[in-house]
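**Q** give the three-dimensional model of this entry:
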Amino acid sequence: MGVMIALANFQNKFNTWNGADNSTIKRVNEDIATDMQRNVKPLQLPQLFGILGIGMAGSYIIRVLAGMDFIPKSDIMSTSTWSFIIITAVGIALSFTKVRNLEYYGASKIGYLGIFLYLPGIGAQANLADIVQSPQFLLMGVVWLSIHILCIFGAARLLKAPLFFVAVGSQGNIGGTSSAPIVASVFQPALAPIGLLMGILGNVVGIYAYAALLCGQLARMVAGG
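**A** Predicted coordinates for the structure are as follows:
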């Protein structure tokens, strides 16, 4: 993520070298910024409770539903896997309703706050001493990321894609919805929603095209399970 953010300083040079047309991205950035300025509303208690209520109640209900006995489970298709499948579908469905207007009250900012609290909580549970005992997993990560970098820059060169799509697309695959919007906002301040959409698209492809399940099975094979 740090590397992707640092690349923002070189996007003009990269686009010139790659022959990429960045004018559409700049125009969309300006259009979204204008739309947000025109429609943004102050966050009040009803909207705040609505955002928190939908997020918390929805997460709890989906988690309970994913853990029910009638939903088939396996080593890979666990309760967590089903939770991601259901919550992705629900999120996409709600985007076609009036619930999407909560974005004008700062729904994404509240969501980012929740993510920023959640991610350190996960990291705090890690035992750094285990790194010394399992260096092969670090090597595996380096190999996988190297393949990812070669593929994404190869595709960018072939498609003459702007660096914005390279960085946000990469972060959308690696970090998902939690960090792709951050990288997008560094490249183009108003395009954080585009980063979020690309992260969601990565989830959709991973979940509904079985790419994530395939990666899970490969990881299980590597771990010898």
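**Q** only C-alpha atoms from now on, for both contacts and neighbour counts.
**A** Will do.
**Q** how close does the residue of the chain most remote from its centre get to residue 127?
**A** Summary for the chain: using Cα atoms, centre = their mean, the residue whose C-alpha lies farthest from the chain's mean C-alpha position is residue 133, with a distance of 30.1 Å. Distance from residue 133 to residue 127, counting by Cα to Cα, to the nearest Å: 11 Å.
**Q** ok, now residue 214?
**A** According to Cα to Cα, residue 214 and residue 127 sit 27 Å apart.
**Q** quick one: buried residues of stretch 30-39?
**A** Counting neighbours by 16 or more other Cα atoms under 10 Å, one finds that the buried residues in stretch 30-39 are residue 32.
**Q** and the contacts of it?
**A** By Cα atoms under 8 Å, 6 or more residues apart in numbering, the residues outside stretch 30-39 that reach it are 104, 190-191.
**Q** neighbouring contacts of stretch 211-221?
**A** 76-77, 205-207.
**Q** now that stretch: buried residues?
**A** By 16+ other Cα under 10 Å, the buried positions in stretch 211-221 come out as 212-213.
**Q** where do the helices sit along this protein?
**A** Applying DSSP state H to the chain gives helices spanning 2-6, 11-18, 23-39, 45-66, 79-94, 107-124, 130-133, 135-159, 163-174, 180-187, 192-208, 211-222.
**Q** could you export those helices as JSON lines, including distance to residue 72?
**A** Below are the helices of the chain laid out as JSON lines (distance: least, Cα to Cα, whole Å):
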{"stretch": "helix 2-6", "distance to residue 72": "39"}
{"stretch": "helix 11-18", "distance to residue 72": "46"}
{"stretch": "helix 23-39", "distance to residue 72": "42"}
{"stretch": "helix 45-66", "distance to residue 72": "9"}
{"stretch": "helix 79-94", "distance to residue 72": "9"}
{"stretch": "helix 107-124", "distance to residue 72": "27"}
{"stretch": "helix 130-133", "distance to residue 72": "33"}
{"stretch": "helix 135-159", "distance to residue 72": "30"}
{"stretch": "helix 163-174", "distance to residue 72": "27"}
{"stretch": "helix 180-187", "distance to residue 72": "32"}
{"stretch": "helix 192-208", "distance to residue 72": "16"}
{"stretch": "helix 211-222", "distance to residue 72": "15"}
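**Q** one more to line up against the first:
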Amino acid sequence: MFVCYTLPALFSYFGVVDASESNIDDYVKAHFIPCSLFLLVMSTDFVTLRTVGGKILLMFFIGAIGVCIGGPISLWIGSILFPDQLLWEGRNATWRGMATLMANWLGGTANQLIVKEIHNVGDAAFAVMVTINVIFSGIWMAILLFIAKNQPIIDRFINADLKNAPIFIEDIKPSLDRRKRFLGLSLLILSLLFIFLFCHSFSEYISMILIDNFPILLQFNLGSTFFWSMFISTLLGLLLSMSYARHVFVKQVRFLSFFLLYFMIMNIGLNIEFTSFQSILYYFTVGLIWFFVHIIILFLFTLYFRLPIFYFAIASQCNIGGAASAPVVASAFNPNFASVAVLMAVLGYTWASFLASIIGHFMQYIHP
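**A** Here you go, the predicted model:
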């Protein structure tokens, strides 16, 4: 992701590519992002997730709560420590950028792009948050891999109850006859075509109705066309994840969704402003406080339940790292747990955009 973002930024900075006259942003926003989110949600096996075990799922949810709580707390501390260094107004306000980072830590890059559009986040604030995410995710993953190598020592140190053994499962693809495969493929194609061709127009219609009849909802961004586009995409993805469509071309669907994501990141990189990195140290400090709130809350519950340290590590990485790196950390503890980590990480895509947009709305009231 970092390469997809920085290379186009360098091309734009040195004049190799000029994106100032391009209208591709609107096209990406209206078509690519909803399709990518739909495919990611649809490819998640929610039925299998129920068999994982309550404790690992509970720790994953606690980690998400830590991210939600840590955002407002760290911004409040930042308003005390750096009242003049952080931006509080405009499209590059700190709370807007932090809302996108929260979406990434709760879900993934798709959610970060969604919240960027919902809250109309400036490219400068977004660039800083992308950088913070890459740095923190990389360092934290290295630390968790170190923990994996020393798991027995750490479990003894925290007095973990080793009877809390994991439940290993595999995301098994069922055998589909020709009729079921045709039905699943038809549902997938029709839904994808609807989202690509008509979702934006249908969302505009819903938005106009709400604006005309319920203007009070505008302050919560519920009159946003983009918000309803994301809502429809997520809902359709959830419905199809419980149908035969989930088992048709699963790997290809995920490949296409990530291809669309990387394309969108490259497009954003063309509009990056390098002047946005001048105050990155202050934003980095706020992000570090936020990160520690998430870690402390998750670790305290690990101690309270006397869980082995791998519960803490996998739950945290499924939030912070996402679907790409979570199975790597999980495999370091036990290779059989990789599929569970992928399922939990992708699960965050379903709620990350909505939680981050709502909490971001309330974070705008935090200022010096």
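**Q** TM-score of the superposition?
**A** Overall, the chain-to-chain superposition scores 0.67 on the TM-score scale (TM-score structural alignment, normalised by the length of structure 1); 207 aligned residues with a Cα RMSD of 3.9 Å.
**Q** returning to that earlier point: scan the contacts of stretch 30-39 of structure 1 and report the most crowded one.
**A** Using other Cα atoms under 10 Å as the neighbour definition, those reach their maximum at residue 191, which records 25 neighbours.
**Q** I'd guessed that one sits against residue 184; true?
**A** Yes - with the criterion set as Cα atoms under 8 Å, residue 191 of structure 1 and residue 184 qualify as a contacting pair; they are 5.8 Å apart.
**Q** need the counterpart of residue 129 of structure 1 in structure 2.
**A** Alignment note: residue 129 of structure 1 maps to residue 275 in structure 2; criterion TM-score structural alignment.
**Q** gap between its match and residue 259 of structure 2?
**A** Noted for residue 275 of structure 2: a distance of 29 Å to residue 259 of structure 2, by Cα to Cα.
**Q** more crowded one of these two?
**A** Taking other Cα under 10 Å, residue 275 of structure 2 and residue 259 do not tie; residue 259 has more neighbours (13 against 9).
**Q** the more buried one -> structure 1?
**A** Counting by TM-score structural alignment, residue 259 of structure 2 corresponds to residue 113 in structure 1.
**Q** ok, the match of residue 129 of structure 1 - contacts?
**A** Residues counted as contacts of residue 275 of structure 2 (Cα under 8 Å, 6+ apart) are residue 124.
**Q** mind checking how far it is from residue 332 of structure 2?
**A** On the measure of Cα to Cα, residue 275 of structure 2 and residue 332 of structure 2 end up 39 Å apart.
**Q** and if you look at residue 73 of structure 2?
**A** Distance, residue 73 of structure 2 to residue 332 of structure 2, using Cα to Cα: 32 Å.
**Q** what residues in structure 1 pair up with stretch 35-52 of structure 2?
**A** Against structure 1, stretch 35-52 of structure 2 falls on no residues (TM-score structural alignment).
**Q** burial measure for the aligned residue in structure 2 for residue 140 of structure 1, as a count.
**A** Using TM-score structural alignment, the equivalent of residue 140 of structure 1 in structure 2 is residue 286. Using other Cα under 10 Å, the number of residues around residue 286 of structure 2 comes to 25.
**Q** top of the contacts of stretch 211-221 of structure 1 by neighbour count?
**A** Taking other Cα under 10 Å as the neighbour criterion, residue 207 ranks highest of the contacts of stretch 211-221 of structure 1 with 19 neighbours.
**Q** not counting sequence-adjacent ones, nearest residue to that residue?
**A** residue 85 (6.3 Å; Cα to Cα, 6 or more residues apart in numbering).
**Q** the one you found pairs with which position in structure 2?
**A** Per TM-score structural alignment, the equivalent position to residue 85 of structure 1 in structure 2 is residue 231.
**Q** just residue 169 of structure 1 next, same as before
**A** Using TM-score structural alignment as the criterion, residue 169 of structure 1 maps onto residue 315 of structure 2.
**Q** still on that earlier bit, of the contacts of stretch 211-221 of structure 1, closest to residue 21 of structure 1?
**A** For the contacts of stretch 211-221 of structure 1, the residue nearest residue 21 of structure 1 by Cα to Cα is residue 205; the value is 26.4 Å.
**Q** which residues touch that closest one?
**A** By Cα under 8 Å, 6+ apart, the contact list for residue 205 of structure 1 reads residue 211.
**Q** and if you look at residue 72 of structure 2?
**A** 363, 366.
**Q** hmm, residue 100 and residue 113 of structure 2 touching each other?
**A** Yes - using Cα under 8 Å, residue 113 of structure 2 is in contact with residue 100, at 7.2 Å.
**Q** which of the two has more neighbours?
**A** When residue 113 of structure 2 and residue 100 are compared on other Cα under 10 Å, the one with more neighbours turns out to be residue 100, at 32 against 23.
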